[in-house]
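> Below: sequence and its predicted model.
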Amino acid sequence: MIVSVHLADIGARAALAALRDRPHPGNTPGLRYAETTITGGIAAGLPKVRLGRAALIAAWEDDAALDRFLAEDPTARRLARGWHVRLQPLRVSGSWSPMPVDIAPAAALDDEDGPVAVLTLGRLRLRRAVPFLRANSRASGQAAADPSMVASIALARPPRFVATFSIWRSESAMSRYAYGTAQPRQRGVATRHESAGNQHKQVIKQHQADPFHHEAAFVRFRPYASQGTLDGREPVAAAMAAATQP
């Protein structure tokens, strides 16, 4: 199993049309899951909606299935002038029943501390929408200010589907943002890096106390191939370059 994320600036009308015309596993060979979304910027405050930028999240049997899609599918042609990345799943927390995540044993044991991509997925409880937006605003502001995050985008398919996608220069840097340490801590074991100011952990605590979502997942990936540019640069190459800096 592999996952791909596609982003392209195609104009507001075409982006809204993409919400209706997403590919379906039943008629796209090798496709396991697909979601098209509108997008926005990740920053403190409410997400800044970017109606002209469309996104596609998709899961595939293998690279050959994605290659066929890119060569033949109308949705792929619509997004062709943008950027897309191929992702190998490494770890998953939570679950996403529309897209069960398969992690190859070799991937799970990979200790290379290189660039990492993170996809968060949620099916929002509408009664919890306002608390979710408030909590997420604080965490988003902290993430946007972190120099280790190379690229990020908010994704949504109203009224319930919400997601984020980000690329970090290393897995350890991402974990320090998310958990206050280079690795998720074991239950009941504190670390000297932890801080009450870690907004991401505060969001997790609030979600555990009264879930924001009917279902949610946090998935880490190794980005292994990409094509095109996003906001004038190629994010994976930028992450690799940042990882070599002190």
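Okay, I see it.

> all contacts plus neighbour counts: C-alpha atoms, from now on.
Noted.

> Flag every buried residue along the longest helix along the chain.
The residue-count maximum for a helix in the chain (DSSP state H) belongs to helix 129-144. Buried residues in helix 129-144, counting neighbours by 16 or more other C-alpha atoms under 10 Å, are found at F132, L133, A135, N136, S137, R138, A139, S140, G141, Q142, A143, A144.

> Repeat that for stretch 68-84.
Buried-residue list, stretch 68-84, by 16+ other C-alpha under 10 Å: F69, T75, A76, R78, L79, A80, G82, W83, H84.

> Put this next to the first one:
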Amino acid sequence: MSLFTYHLVKTNYLSALKAYLFPPTSKEVPGLIHAECMTAMTLGSKIFSPSRMLIRKVAVFAQWENEAALENFLEQNSFGKSLNKGWHTRLIYLRQWGKISGFEIPGARDEEDDPEAPVVAVTLARMKLPEVPRFIHWGRPVEKLVRDHPGTTLALASIRLPRTVSTFSVWKKQEDMVKMVHGHSEVPRPKRHSNAMKEKERKDFHFEFTTLRFKPIAEYGVWENRSDIIPGIKQSEPK
């Protein structure tokens, strides 16, 4: 069974640029199925602001053949060693909506969803460039909804120019995330997400889009002076 990981690390500009321009590939890294290397962004921030694109903060979403391949990458690969100085979570796939190229998404799992269990959500999209203004108009309110939602412990966005955009969010309970998606959260303007999805169905912003839901099984390291980000998951020390 394959393993997914999501990594966050703050590094220097040169290392961040190198990761951005020359991300790890399956041809170079044994056991890596696919990886997306992106620049972290602050959800809901103004489009033209220093917090919109945090150049030194690298986000990596990856899929591995097995945990041994991941461990070898973190211990032996120069970029892996850099990522190992940050924070990451290890994830088991639960379900998918939409499709995206590059990854090998497993078939549907028989495991029942636990509404009380923590869950991690990752969205990944390839933009239609002429639709970017519409996407920003409808997307920023959703970013603020997720960022400020009492059910999240961590929520951020990331980008790889010119087309790839992504979000990552950790939810205390799967029930909280589901209510947010359907516009039933007890927060101001709860239908921001559902309204944006209706607009997407009317006229798509992307030529590829997927939302992935995961069961977090471990977390390692520290992100912005925080650890124990995922409820109920014991913090582990990087090897």
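Received it, and whenever you're ready, just let me know what you need. Keep in mind it's a predicted model, so treat the numbers as computed, not measured.

> Now the two most distant members of the buried residues of helix 129-144 of the first structure.
Greatest spacing in these, by C-alpha to C-alpha: F132 and A144 (17.6 Å).

> do you know how far the most centrally placed residue in the second structure is from G44 of the second structure?
Centroid-nearest residue in the second structure, with C-alpha atoms, centre = their mean: F168, separated by 3.1 Å. To G44 of the second structure, F168 of the second structure is 13 Å away according to C-alpha to C-alpha, to the nearest Å.

> aligned partner of F207 of the second structure in the first structure?
Matched across to the first structure, F207 of the second structure falls on H214, judged by TM-score structural alignment.

> what secondary structure does that match sit in?
strand (DSSP: H, G, I helix; E, B strand; the rest coil).

> so who does it touch?
G122, R123, L124, R125 (C-alpha atoms under 8 Å, 6 or more residues apart in numbering).

> Can you show me the helices along the first structure?
12-20, 63-72, 74-78, 105-108, 129-144, 171-179, 199-209, 235-243.

> Of all those helices, which one comes closest to H193 of the first structure?
helix 171-179 (8.1 Å).

> So which bit of the second structure is the closest one matched to?
Counting by TM-score structural alignment, helix 171-179 of the first structure sits on residues 174-182 of the second structure.

> Repeat that for stretch 138-145 of the first structure.
Counting by TM-score structural alignment, stretch 138-145 of the first structure corresponds to 141-148 in the second structure.

> What separation do you get for E234 of the first structure and P98 of the first structure?
Distance from E234 of the first structure to P98 of the first structure, by C-alpha to C-alpha: 29 Å.

> Between these two, which has more neighbouring residues?
E234 (18 against 10; other C-alpha atoms under 10 Å).

> how about the more buried one, what's its partner in the second structure?
By TM-score structural alignment, E234 of the first structure lines up with S227.

> need the contact list for the nearest residue to that match once chain neighbours are set aside.
Of all residues not flanking S227 of the second structure in the chain, G221 sits nearest, at 6.6 Å (C-alpha to C-alpha, 6 or more residues apart in numbering). Residues counted as contacts of G221 of the second structure (C-alpha under 8 Å, 6+ apart) are N84, K85, G86, W87, H88, S227, Q235, S236, E237, P238.

> Check R192 of the second structure too.
Contact partners of R192 of the second structure, counting by C-alpha under 8 Å, 6+ apart, are P141, V142, L145, G183.

> Mind doing that once more with 6 Å?
V142 (C-alpha atoms under 6 Å, 6 or more residues apart in numbering).

> picking up where we left off before, which of the contacts of G221 of the second structure remain contacts when I look at the first structure?
Contacts conserved in the first structure for those, using both residues aligned by TM-score structural alignment, their matches' C-alpha atoms under 8 Å: K85, G86, W87, H88, S227.

> picking up where we left off before, what's the separation between the residue nearest to S227 of the second structure and G86 of the second structure?
6 Å.

> One more: P106 of the second structure?
From P106 of the second structure to G86 of the second structure the distance is 28 Å (C-alpha to C-alpha).

> For L126 of the first structure, give its distance to R176 of the first structure.
Taken as C-alpha to C-alpha, the span from L126 of the first structure to R176 of the first structure is 31 Å.

> If you could redo that for S137 of the first structure, that was the one I meant.
19 Å.

> Aligned to R125 of the first structure, what sits in the second structure?
Match for R125 of the first structure (TM-score structural alignment): K128.

> ok, its match touching H206?
Yes. Contact criterion C-alpha atoms under 6 Å: K128 of the second structure and H206 qualify, at 5.0 Å.

> Overlap of the contact sets of the two?
Between them, K128 of the second structure and H206 share no contacting residue, judged by C-alpha under 6 Å, 6+ apart.

> Of the two, which one has the most company?
Ranked by neighbour count (other C-alpha under 10 Å), K128 of the second structure and H206 place H206 first, with 21 against 16.

> Neighbours of D62 of the first structure, how many?
13.

> Perfect, that will be all.
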